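Q: give me coordinates for this.
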Amino acid sequence: MPQTLDAAAVRSWCALALEALGREREEIDAINVYPVADGDTGTNLYLTVESAVQAVEAVFAAHETGASVPAPADAVRAMAHGALIGARGNSGTILAQLLRGMAEVLTDGDAVGEGGQGDGGRRLALALRRAAELAREAVAHPVEGTILSVASAAADAAGTAVRADGAHGAGTAEAVRAAYAGARTALDATTGQLDVLGRAGVVDAGGRGLLTVLGALVRCLTGDAPAPFPAGHRRRENPVGADSAAEACDAEGGPAFEVIYLLEADDAAVARLRARLDGLGNSLVVVGGDGLWNVHVHVDDAGAAVEAGVEAGRPYRIRITHFVAAAEESRVQRAVVAVVPGEGLAGLCAEAGATTVLARPGEPPASGELVEAIRRAHAREVVLMPNDEALRHTAAAAAEQARTEGVRVALIPTRAAVQGIAALAVHQPDRRFDEDVVAMTSAAGATRYAELAVAERQSWTMAGICQAGDVLGLIDGDVAVIGSDLAATAETVLSRMLSAGGELVTLVLGEDVPETLAARLESYVREGHLAVDTVVYRGGRQSAPLLVGVE
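A: Modelled structure (predicted):
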């Protein structure tokens, strides 16, 4: 087994942590009573680590064609960044900050474990200390008996092991074993530190998840898997079952919404944002740095929390969860889950009753995000629309996972957002499931799709050679038109698509596209095809400046 935390070990740690959280997710969800008994801490931690895994794998994929391997610093930074952009929930956001703190130390020099004897243990202890410090700084009002206590105990134990080993210092393996043991003891004590945990007879769910991540690090660096923490652990004098843990939490009502978003902003603006959000709600955690932040808060006024982010910078990947709705036991009969490429379409689809997953340019959603969205829909039957050919396998994996959880899922293989809009327009939740799926599939299949994109480099296409900066018109996924002007190229694309007939043209404009383009294209369609209607939507920030649908 590796005795250093080099790039390969970081990759292994992430994979082992994801595997372990996958096994323990449901158990961690079941004991989740603080700060809100919403039963999703294990799932949130899993999705956070899944994002870290994807970021690390991307670094390795970039080196596949060469003989070199990623530098340890590159792998550690990718892990921390992936966790930051994919952080979910209160505990997932704190875990992202813990990884960021470790990365600050681990990226300063060679791999952990290299150098003189004991250097690896010392650096790991320093990394865990920095992680615990940053996590506490990120939480507006730190509380003992939580993941913060477990992180501090891990750092303390690793530091003690290093100091106790004399002049040579403890090695990496000894330090990580000590950290795990300290964290485990601290986790066991959380039941007595928070009244809500004591009444439920459970340990802190976030701390339990952190112990799982540390256990994966032990296994990665030593080859030994730590003894598992007792499932459904609880105090003997208060044997409340994990399944009823939520019933034992505070009866007092809290904020109605959880609001999470990524934010591009400078440090001064974030400092003002912290003060603003602290006055709006509780469970405030703001993590990140270097211009990119992940914001988490529980509030009654979700709109005000988002507006505060707009004032501070540019918020995106906005996620709002209604705690009451999330906790309801009764399911609706049917729901639609759709991946959308921009905030504007997310609002449009949400108004039509769909649960949406936002796909940021260059960052497609993982299968875990789609599974989470299916769970959020809280329905017995779900129609899933990936709205992207590249997401077909990801969506299929998510559908299969949801089916194992008792949800009937139909996957409509929509290849573009405009096909999803067409399918959603004919959706009728009161008719038989199979009939509804057939109607939606037919509507999507009858919609030809196109997008306008700008070429980044010279390349061969189905329409000839394009140069960097050329406007490309892609029809049904293939380059059909190469032009120099967005409007003129769009007219050519519309002409070709409408030559085969059509009744409705859908235009989805990107964030920076002027309204004048929509007016020009509407006029173009009206002059050449009197019987064809045109509808225009604002898609927000999306990968293509213009999406086109013809049905």
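
Q: from now on I want contacts and neighbour counts done on CA atoms only, so please keep to that.
A: Fine.

Q: what ranges does the stretch 251-400 of the chain have for its strands?
A: Here the stretch 251-400 of the chain has its strands, by DSSP state E, counting those that start in this stretch, at 257-264, 281-289, 292-299, 314-322, 332-340, 354-358, 379-385.

Q: out of those, which is the most enclosed?
A: The highest average neighbour count among the strands of the stretch 251-400 of the chain, using mean count of other Cα atoms under 10 Å, belongs to strand 292-299 at a mean of 26.

Q: element containing R163?
A: Per DSSP states H and E: R163 is located in helix 147-164.

Q: flag every buried residue along the helix or strand just after that helix.
A: Next helix or strand after helix 147-164 toward the C-terminus (DSSP H and E): helix 172-193. Residues of helix 172-193 classed as buried: 172-184, 186-193 (neighbour count, 16 or more other Cα atoms under 10 Å).

Q: circling back to that earlier point, with distance to L521 added, can I get the strands of the stretch 251-400 of the chain in TSV?
A: Output for the strands of the stretch 251-400 of the chain, formatted as TSV (distance: least, Cα to Cα, whole Å):
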stretch	distance to L521
strand 257-264	33
strand 281-289	42
strand 292-299	37
strand 314-322	29
strand 332-340	23
strand 354-358	27
strand 379-385	28
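
Q: who wins for proximity to S523 among the ones you listed?
A: Nearest of those to S523, taken as Cα to Cα: strand 332-340 at 27.1 Å.

Q: that closest one packs against which elements?
A: strand 354-358, helix 367-377, strand 379-385, helix 417-425 (3 or more Cα pairs under 8 Å, 6 or more residues apart in numbering; DSSP states H and E).

Q: look up how far A302 lies from A271.
A: 19 Å (Cα to Cα, to the nearest Å).

Q: the more surrounded of these two?
A: Between A271 and A302, counting by other Cα atoms under 10 Å, A302 is the more crowded of the two (22 against 12).

Q: was I right to think the more buried one contacts I318?
A: No: using Cα atoms under 8 Å, A302 makes no contact with I318, being 10.5 Å away.

Q: next, show the common contact partners of the two.
A: Common neighbours of A302 and I318 are listed as V259 (criterion: Cα atoms under 8 Å, 6 or more residues apart in numbering).

Q: residue contacts, the residue most central in space within the chain?
A: Nearest to the mean C-alpha position of the chain, by Cα atoms, centre = their mean, lies G86 at 3.4 Å. Applying Cα under 8 Å, 6+ apart to G86 gives the contacts 47-52.

Q: now the second one, please; I'll put the structures next to each other:
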Amino acid sequence: MPHPLDSAAVRLWCSLALEALGREREDIDAINVYPVADGDTGTNLYLTAESAREAVEALAGAGVGVGETVRAMAHGALLGARGNSGTILAQLLRGMAGVLAAAEGAECSGELLARGLAEAASEARRAVAHPVEGTILTVASAAARACEDVGGADAATVARRAYEGARVALEATPGQLGALERAGVVDAGGRGLVAVLGALVEALSGAAPARPVRAARPVPVVEECAAGGPAFEVIYLLEAEDAAVDRLRERLDGLGDSLVVVGGDGLWNVHVHVDDAGAAVEAGVEAGRPYRIRITHFEGAAPMVERVQRAVVAVLPGEGLAALCEAAGATTVLVKAGESPASGELAEAIRRAHAHEVVLLPNAVELRHTAAAAAEQVRGEGVRVALIPTRSAVQGIAALAVHEPERRFDEDVVAMTAAAGATRYGELALAERQSFTSAGVCQAGDALGLIDGDVAVIGQDVAGTAREVVDRMLSGGGELVTLVVADDAPEGLADGLQAYVRGTRLAVDTVVYAGGPQAPLLLIGVE
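A: Modelled structure (predicted):
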């Protein structure tokens, strides 16, 4: 039975669209060859839809009507728009919102939805400096044309007609654009729009339409548009007056290509491909106040690198730990004693993972802000990054142990976070000088036992101090003790601790890892 196009339906549409783009994202990324073969159209559309959904969910329970809800959807998409196709999707939603807002306080009819789709297609074309056929614009126009004569059809029927019109147009895109024909694929942005329209059909009718036939992956050839085009993609939000934005369009059109400027009412999202990224940003400064500036470098053939869906990046203090985590599939950053990686080094490690989704494990309290800065930097390039604030390598090991790439991203992050949080961490170190600690005054050469980052035990003997630390950590319970031992630790330290735990805690297991030459003297984890 058809459902009315009300605020509840818009909210459901947002959720279903995000789910659909999540399912399709990898396939859409794989067929992305135009305007630049950078393999991120699916990711950009997903992130744009995610921002739209968050804006709509923020209104849940507020009792607003369909007009306010769809305006929130469009505004959220505008704020979070990524890439060429994501920016165009934001303008499509904005055009639709302008029409559907007229139904505030009433149910949207099929005729109103048809007008909304027509305005969406027109708005999107006006936002693009040089519209090209065979793209998401063509698919949007076809969806609108399929609904021109709706008669007395309800909204669900109109949505289904729009979906079918878009699907047929998508299949024809290779014949309209040479880059698509040579690669043997349909337009990536158009395929994403079909997924979004399919979600609208499901929200209004209760039944998902048949999905389009999966297009073949692109041939391993870098298109001339990728090899000979501008070097940078520049995106930013801009607060500016309409007249200033008109001048900005002219300025940016002379600097590069793939220019899309969407928005209105003083807030705009600007997207352009240029060789001089600085000049593109300066043009925004002249027009108004640019912020959330994201600059991505197109690196020749790099866009054709096959991406995995998910990866883990771990910062580790020893070669042994790095080898252990690499064997488990993680990308690692090795930290030398007394040194800390910069945010740029962590960001590069995230890029090196070549994944759509990345879990970042800093494994040190002092790296939390550095890791957050790196995560934010790469998020601006279309990668979904989750930072788990692990404070020790043993917490990172615990998180990695429960990592399952097949799970939904959010579920995997929650499970890894829970595993890390359930792991108490300790460390043994030697005092370098006399100093005051939370456990009293220590002398140079004393063994220091730290628990959760604070000095808890000061002793003369490394093995004895280690036993006391383990005892204190197990006093609150535990089933597994993890020991990471450096190459320069006293001989027999790990064997002695294992024997001690077996002799005093029959129900507790122990596992030992070699930390390598650069690792802390001893790391202890209790789960």
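
Q: list the buried ones in the helix holding R163 of structure 1?
A: Going by neighbour count (16+ other Cα under 10 Å), the buried part of helix 147-164 of structure 1 is 147-162.

Q: the longest helix along structure 1 vs structure 2, mean deviation?
A: Ranked by number of residues, the top helix in structure 1 under DSSP state H is helix 7-30. When structure 2 is overlaid, helix 7-30 of structure 1 sits 0.4 Å from its aligned residues on average, using mean Cα distance after the TM-score superposition for structure 1.

Q: how far out from the middle of the chain is that helix?
A: 16 Å (Cα atoms, centre = their mean, to the nearest Å).

Q: and the next helix or strand past it?
A: Proceeding N to C from helix 7-30 of structure 1, the next assigned helix or strand is helix 41-61, under DSSP H and E.

Q: A352 of structure 1 contacts A423, correct?
A: No: at 11.2 Å, A352 of structure 1 does not count as touching A423 under the criterion of Cα under 8 Å.

Q: one step back: how about the strands of the stretch 251-400 of structure 1, which one is nearest M1 of structure 1?
A: Closest among these, using Cα to Cα: strand 281-289, at 31.9 Å.

Q: can you name every helix or strand that the helix holding R163 of structure 1 contacts?
A: helix 119-138, helix 172-193, helix 205-222.

Q: quick one, which of these gets closest to S91 of structure 1.
A: Of all those, helix 205-222 comes closest under Cα to Cα, at 5.2 Å.

Q: in structure 2, which residue range corresponds to that closest one?
A: Using TM-score structural alignment, helix 205-222 of structure 1 lines up with residues 188-205 of structure 2.

Q: contacts only, for the residue nearest to T370 of structure 2 when sequence neighbours are not counted.
A: Closest residue to T370 of structure 2 apart from its sequence neighbours, by Cα to Cα, 6 or more residues apart in numbering: S343 at 5.1 Å. S343 of structure 2 sits next to 370-371, 373-374 when contact means Cα under 8 Å, 6+ apart.

Q: compared with structure 1, how much does the match of helix 205-222 of structure 1 deviate?
A: Per aligned residue, stretch 188-205 of structure 2 averages 0.3 Å (mean Cα distance after the TM-score superposition for structure 1).

Q: centre of the chain to that stretch, how far?
A: Worked out by Cα atoms, centre = their mean, stretch 188-205 of structure 2 lies 21 Å from the chain centre.

Q: next one: stretch 221-228 of structure 1
A: That offset, for stretch 221-228 of structure 1, works out to 28 Å (Cα atoms, centre = their mean).

Q: thinking again about what came up before, compare the strands of the stretch 251-400 of structure 1 and give me the one nearest L124 of structure 1.
A: strand 281-289 (20.7 Å).

Q: whereabouts in structure 2 does that closest one align?
A: The aligned range for strand 281-289 of structure 1 is 256-264, by TM-score structural alignment.

Q: neighbouring contacts of stretch 112-124 of structure 2?
A: Against stretch 112-124 of structure 2 from outside (Cα under 8 Å, 6+ apart): 88-89, 91-100, 137, 140-141, 143-145, 147-148, 150, 155, 158-159, 262.

Q: apply 6 Å and report the result again.
A: Residues outside stretch 112-124 of structure 2 that contact it (Cα atoms under 6 Å, 6 or more residues apart in numbering): 88, 91-92, 95-96, 99, 140-141, 144, 147.

Q: and for stretch 103-114 of structure 1?
A: In contact with stretch 103-114 of structure 1 (Cα under 6 Å, 6+ apart) are residues 4-6, 72-73, 76, 120, 127, 172.

Q: same thing but 10 Å
A: With Cα atoms under 10 Å, 6 or more residues apart in numbering as the test, stretch 103-114 of structure 1 has contacts from 2-7, 9-10, 71-81, 97, 100, 115, 119-131, 171-173, 221.

Q: R145 of structure 2 contacts Y163, correct?
A: No: the pair R145 of structure 2 / Y163 is not scored as a contact, 11.0 Å apart, by Cα atoms under 10 Å.

Q: sorry, back to before: any idea how far D301 of structure 1 is from the residue nearest to the centre of structure 1?
A: 24 Å.

Q: which residue lines up with G82 of structure 1 in structure 2?
A: Under the alignment (TM-score structural alignment), G82 of structure 1 maps onto G76.

Q: excluding its backbone neighbours, what's nearest its match?
A: Using Cα to Cα, 6+ apart and skipping residues adjacent in sequence, the residue nearest G76 of structure 2 is A52, 4.1 Å away.

Q: can you count the residues close to that neighbour?
A: A52 of structure 2 has 29 nearby residues by other Cα under 10 Å.

Q: likewise V143 of structure 1?
A: 13.

Q: quick one, what contacts the equivalent of it over in structure 2?
A: Using TM-score structural alignment, the equivalent of V143 of structure 1 in structure 2 is V132. By Cα under 10 Å, 6+ apart, the residues touching V132 of structure 2 are 35, 125, 138, 176-177, 258.
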